[in-house]
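1. Build me a structure from this.
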Amino acid sequence: MRIRSSGVTWREVDGEIVALNLESSSYFATNATGARLWAPLVAGCERADLIELLVATYGIATSTAASDVDRFLGSLRSNGLLDD
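-> Sure, this is the predicted structure:
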């Protein structure tokens, strides 16, 4: 899966991501944790990669990381920002 390359523009601002879906004119912003997940999604990655990244970076339980990743991916999908 990856962040859509067409119809989406984004910038990193103060360690957070600000994205705009140009087709729907919807605005999306992340916190620092979401920004940490953004770069692998721009390059293309798997859900498991994102979970491992959160566990390694923040020292949280795998189940907590999985829940956080699923919630984040759900937000990206509902805002039309993700290509699966």
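2. okay, CA-based contacts and neighbour counts for the rest of this
-> Will do.
3. where do the helices sit along the protein?
-> Assigned by DSSP state H, the chain shows helices spanning 32-43, 47-58, 62-78.
4. Another sequence for comparison is provided below:
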Amino acid sequence: MISVASHVVWQDVPGELVLFDQQGNAYHALDAIGSEIWRQLAAKGDIDAVIADLTERYDAPPERIAEDVRGFVATARDKGLLTDAA
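-> Got it, this is the predicted structure:
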């Protein structure tokens, strides 16, 4: 399970999602697919559930979707935006 770090706030704005890391005083803007992944992770906390949902909704190879979601999560973890849920 995964969760949004407690020091991160986020807001939907037209065409993207904006994150603010209060700890690092940094803004991050996500594109449409990154925004969708973020929203689903925030709601579900389950990487595999997000992958399954996106695989059902998009015409892309499941391996590619899984790779993209896992890459997104790895990058967000490295930046301290997502953490492993307790």
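5. Please convert the helices of the first structure to a markdown table, extending it with mean neighbour count and distance to G7 of the first structure.
-> Listed next are these as a markdown table, based on neighbours: other CA atoms under 10 Å; distance: least, CA to CA, whole Å:
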| stretch | mean neighbour count | distance to G7 of the first structure |
| --- | --- | --- |
| helix 32-43 | 17 | 14 |
| helix 47-58 | 15 | 23 |
| helix 62-78 | 15 | 14 |
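6. wait, what's in contact with the spatially most central residue of the first structure?
-> Central residue of the first structure (CA atoms, centre = their mean): W38, 4.3 Å from the mean position. W38 of the first structure is in contact with I3, I17, counting by CA atoms under 8 Å, 6 or more residues apart in numbering.
7. Tell me how far it lies from C45 of the first structure.
-> Per CA to CA, to the nearest Å, W38 of the first structure is found 10 Å from C45 of the first structure.
8. what do you get for S75 of the first structure?
-> S75 of the first structure is 17 Å from C45 of the first structure, by CA to CA.
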